[in-house]
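Engineer: can't give you the sequence, but here's the structure:
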């Protein structure tokens, strides 16, 4: 056992803290032995290396990151030890974000009502057909450029940067109707929807933002943590998350659901519209999840808010008919993307609006993971390539 690693050596090889190493031991991911004197722990270097590069059946890399932030399960989504699905009916987006960020009571959000000259100037130069995600990236870039203190990685400063980024992302979208409130959800509604809405409809959007703000180690969140591990500033972390979120299999998953509802309503044949969508996409829009297998609690919570907000809208029957058809004929579960597509469809938002909602909400999660990653050893995500070329 002379060649076995000490605690310090094992933690350094994994790029983690001592506390995280012992968390792996307590969870059965690692085993330790004691020195002859029974005082110091030793770790098998082979086991440490296997944990560094865990292999799936296809032989490719999978990574495990210990976190105290969230635990997504089929039963519910628990963030900071509390049920986020239940909290979505009680908290505003800002309140939920501050709790997840563990913000102080004296920290405040910047106004999403006041104009920004720099942003207005950039917007005037964009085509009205500029996609929402492009506008969000521009908003984050401008927020970064206007913040000379962006390299301050202290928790309060990172939270401040997160709030500034959210504000600029919302304001980067062109206004479509008059503002009815001063919250993030109110401001986002008037920039995504063509018409003003009552409190229930704006609440549905607020609930969507809360439900989407965090969901474990999704691909975009891993990208954000990799950026944080090299000590990128919070705006760069958010930009990294946005880059991954732009994939059509991640943040844009609600758009085909929206199109499915529109086609079902246009043709008057929900079954044919669903069949055409399945044939084109080789999957059912809004159904099936990578990690959740029995239930996505976020979907039910958001559909409840949507049904309450548009109870007499005849288009709601189209949504429910498609839901029933897909549930009867599909093995996968209905996900939050299905409910988000229903929200953007019934609210007369553009097809890509759901991606903007997703991105703005998940910014909170990326900042949360950045805060946690900044406390870890730097550069711990140094993946290794397995060369298979000539």
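Structural biologist: Looks like it arrived, so ask away. The structure displayed is predicted, hence computed values, not measured ones. Residues are numbered from 1 along each chain as shown.

Engineer: contacts and neighbour counts: CA atoms only from here.
Structural biologist: Noted.

Engineer: pull the residues that contact stretch 275-294.
Structural biologist: 73-74, 253-254, 256-257, 260, 274, 326, 330-339, 341 (Cα atoms under 8 Å, 6 or more residues apart in numbering).

Engineer: of these, just the buried ones, ChimeraX syntax please.
Structural biologist: Applying 16 or more other Cα atoms under 10 Å to the contacts of stretch 275-294 leaves a buried subset, and the ChimeraX line that selects it is:
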select :73,253,254,256,257,260,274,326,332,333,334,335,336,337,338,339,341
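
Engineer: out of the contacts of stretch 275-294, which sit inside helices?
Structural biologist: Counting by DSSP state H, the contacts of stretch 275-294 place 256-257, 260, 274, 326, 336-339, 341 in helices.

Engineer: turn these into CSV, columns for distance to residue 93.
Structural biologist: Below are the ones in helices among the contacts of stretch 275-294 laid out as CSV (distance: Cα to Cα, whole Å):
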residue, distance to residue 93
256, 26
257, 24
260, 28
274, 33
326, 31
336, 17
337, 18
338, 21
339, 18
341, 19
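
Engineer: where along the stretch 51-200 of the chain do the strands fall?
Structural biologist: 54-55, 61-62, 70-72, 77-79, 82-83 (DSSP state E, counting those that start in this stretch).

Engineer: coming back round to it: identify the farthest-apart pair in the ones in helices among the contacts of stretch 275-294.
Structural biologist: Across the ones in helices among the contacts of stretch 275-294, no pair lies farther apart than 274 and 336, at 17.9 Å, counting by Cα to Cα.

Engineer: most tightly surrounded among the strands of the stretch 51-200 of the chain?
Structural biologist: Of all the strands of the stretch 51-200 of the chain, strand 77-79 carries the top mean neighbour count, a mean of 21, counting by mean count of other Cα atoms under 10 Å.

Engineer: quick one: closest of the strands of the stretch 51-200 of the chain to residue 229.
Structural biologist: Of the strands of the stretch 51-200 of the chain, nearest to residue 229 by Cα to Cα is strand 61-62, at 17.3 Å.

Engineer: comparison target, given below:
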């Protein structure tokens, strides 16, 4: 029982051990453990039977425990965000409930982007970029050093396009969708072409090909590129997507949210992973055998790129879909054989399946593209998914993506630091 019954909002309200345990979601003995650790204070109940606890103090501890359980890796819990975009389940993944690999096999990247954004299919959807936006973005990209990586080029293009758009701060769904339909082709058009007879017309895949390969594209290769773009539109809360949602939670405009995602994909464990797999494939092709190449990678303490995925126990469904298409391309056979050799060699000790990075590497290596081409494909494709997540986040409470830090530094108050005494010459 309570030792008195003030109004519920009264700061002096006190709880019994049982009430405190229920509020904290723990056993009564755990409440006393909190007391012994100094996390709660207690007072003997009238008559000496049991203890009472300050309600405000208990409620503050309960809130702190909930925050820590959501963000603390030590507890095994992870940040969970409600989304209607992508479900990953039983080695398959779905865009708004529809199998993503089947969508990518039957629809263009632009059509899949529209489906992910709106839940409606727009047959024949095509994205075009305003000339003014392309001109500004292209000039900005051309001013960069020649060795600049694809993520940096795309990020600079996104910033330049944002400056050109006076309506970028309109976060209504209609305005953001308009931005998405022009930003993606602007990013592609801003990249320097490597094909001499390139044209900024046709499908987005055809326009992107001219920025990736000096070869003339055939329809089969364009279909693989378009399928790869569709397969990579989204993959739940990947690291870059979480960064986008954090930016959108702070009500950053769509260009800035996309820029946040582009900043994350440069990591070797995310968008740049296909480039590492591409280089590994090239070494195996030159060596003629995956064995010595894999041995050298392991000797150097490096993980083998293109293998395994924490969300799939079997083969990555995106890799399976791309490999099936690549098997129909005769020039891809050497790279495919090298990829199979890599998987078989590592399987002697660890059963790791191919992931989409290895499949992308087979495609880029067999298409005369640079190792960074896979990163470009990934970034352009994922921009559609980032926009979808930004739209979801704009509809949520602002600044909800704000976990609390778990401070582990020196306990205050600490003395002011003293400046070092200068030493005379």
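Structural biologist: Structure received. Predicted, not measured: the structure shown is a model, and the values here were computed from it.

Engineer: excluding covalently adjacent residues, which one is nearest to residue 70 of the first structure?
Structural biologist: In space, and not counting its chain neighbours, residue 70 of the first structure is closest to residue 79: 4.2 Å by Cα to Cα, 6 or more residues apart in numbering.

Engineer: mind checking how far that neighbour is from residue 376 of the first structure?
Structural biologist: 20 Å (Cα to Cα, to the nearest Å).

Engineer: same deal with residue 221 of the first structure?
Structural biologist: Using Cα to Cα, one obtains 16 Å as the distance from residue 221 of the first structure to residue 376 of the first structure.

Engineer: any chance you could map the helices in the stretch 51-200 of the first structure?
Structural biologist: Along the stretch 51-200 of the first structure, the segments classed as helices by DSSP state H, counting those that start in this stretch run 84-87, 93-101, 117-124, 132-145, 155-171, 184-192, 199-212.

Engineer: quick one, which of those helices gets closest to residue 54 of the first structure.
Structural biologist: helix 199-212 (28.8 Å).

Engineer: buried ones in that closest one?
Structural biologist: Neighbour-count burial for helix 199-212 of the first structure [16+ other Cα under 10 Å]: 201-212.

Engineer: what's the helix or strand just after it packed up against?
Structural biologist: Once the chain leaves helix 199-212 of the first structure, the next helix or strand it forms, by DSSP states H and E, is helix 219-229. The elements that helix 219-229 of the first structure packs onto, with contact taken as 3 or more Cα pairs under 8 Å, 6 or more residues apart in numbering; DSSP states H and E, are helix 234-245, helix 353-373.

Engineer: of all the ones you listed, which one is nearest residue 133 of the first structure?
Structural biologist: Between these, helix 353-373 lies closest to residue 133 of the first structure; by Cα to Cα that is 6.2 Å.

Engineer: direction-wise, compare that closest one with helix 234-245 and give the angle.
Structural biologist: Inter-element angle recorded for helix 353-373 of the first structure and helix 234-245: 130 degrees (by axes from the mean of the first three to the mean of the last three Cα atoms, to 10 degrees).

Engineer: so which bit of the second structure is helix 353-373 of the first structure matched to?
Structural biologist: The aligned range for helix 353-373 of the first structure in the second structure is 373-393, by TM-score structural alignment.

Engineer: superposed on the first structure, what's the mean shift for that stretch?
Structural biologist: Once the two models are superposed, stretch 373-393 of the second structure sits on average 0.8 Å from its counterpart in the first structure (mean Cα distance after the TM-score superposition for the first structure).

Engineer: off-centre distance for that stretch?
Structural biologist: Its chain's C-alpha centre and that of stretch 373-393 of the second structure lie 9 Å apart, by Cα atoms, centre = their mean, to the nearest Å.

Engineer: please report the distance of the equivalent of residue 241 of the second structure over in the first structure from residue 356 of the first structure.
Structural biologist: Aligned by TM-score structural alignment, residue 241 of the second structure pairs with residue 221 of the first structure. Distance of residue 221 of the first structure to residue 356 of the first structure, computed by Cα to Cα: 16 Å.

Engineer: more neighbours, the two?
Structural biologist: residue 221 (28 against 23; other Cα atoms under 10 Å).

Engineer: with adjacent residues omitted, what lies nearest to that one?
Structural biologist: Residue nearest to residue 221 of the first structure in three dimensions, not counting chain neighbours: residue 366, with 5.7 Å by Cα to Cα, 6+ apart.

Engineer: tell me how many other residues crowd that neighbour.
Structural biologist: 30.

Engineer: same thing with residue 120 of the second structure?
Structural biologist: 12.

Engineer: does it touch residue 114 like I think?
Structural biologist: Yes - with contact defined as Cα atoms under 8 Å, residue 120 of the second structure reaches residue 114; the gap is 6.7 Å.

Engineer: quick check, central residue of the first structure?
Structural biologist: Against the mean C-alpha coordinate of the first structure, by Cα atoms, centre = their mean, the closest residue is residue 362 at 3.4 Å.

Engineer: and that residue, how far from residue 122 of the first structure?
Structural biologist: From residue 362 of the first structure to residue 122 of the first structure the distance is 24 Å (Cα to Cα).

Engineer: pretty sure the residue nearest to the centre of the first structure contacts residue 211?
Structural biologist: No - in this structure residue 362 of the first structure lies outside contact range of residue 211 using Cα under 8 Å: 9.4 Å.

Engineer: about what we covered before: residue 45 of the first structure: which of the helices and strands packed on helix 219-229 of the first structure is closest?
Structural biologist: Across these, closest to residue 45 of the first structure is helix 353-373 (Cα to Cα), at 24.6 Å.

Engineer: ok and that closest one relative to helix 219-229, angle-wise?
Structural biologist: 40 degrees.

Engineer: which strands and helices sit next to helix 353-373 of the first structure?
Structural biologist: Checking 3+ Cα pairs under 8 Å, 6+ apart, helix 353-373 of the first structure ends up next to helix 93-101, helix 132-145, helix 155-171, helix 199-212, helix 219-229, helix 234-245, helix 255-267, helix 336-346.

Engineer: would you mind finding the most buried of those?
Structural biologist: Buried most deeply of these, by mean count of other Cα under 10 Å, is helix 336-346, with a mean of 28.

Engineer: average distance between it and the second structure?
Structural biologist: Relative to the second structure, helix 336-346 of the first structure is 1.1 Å off (mean Cα distance after the TM-score superposition for the first structure).

Engineer: what's next to stretch 364-380 of the first structure, contact-wise?
Structural biologist: Residues contacting stretch 364-380 of the first structure (Cα under 8 Å, 6+ apart): 14-17, 67, 69, 97, 100-101, 153, 155, 158-159, 162, 213-215, 221, 224-226, 228-231, 234, 237-238, 241.
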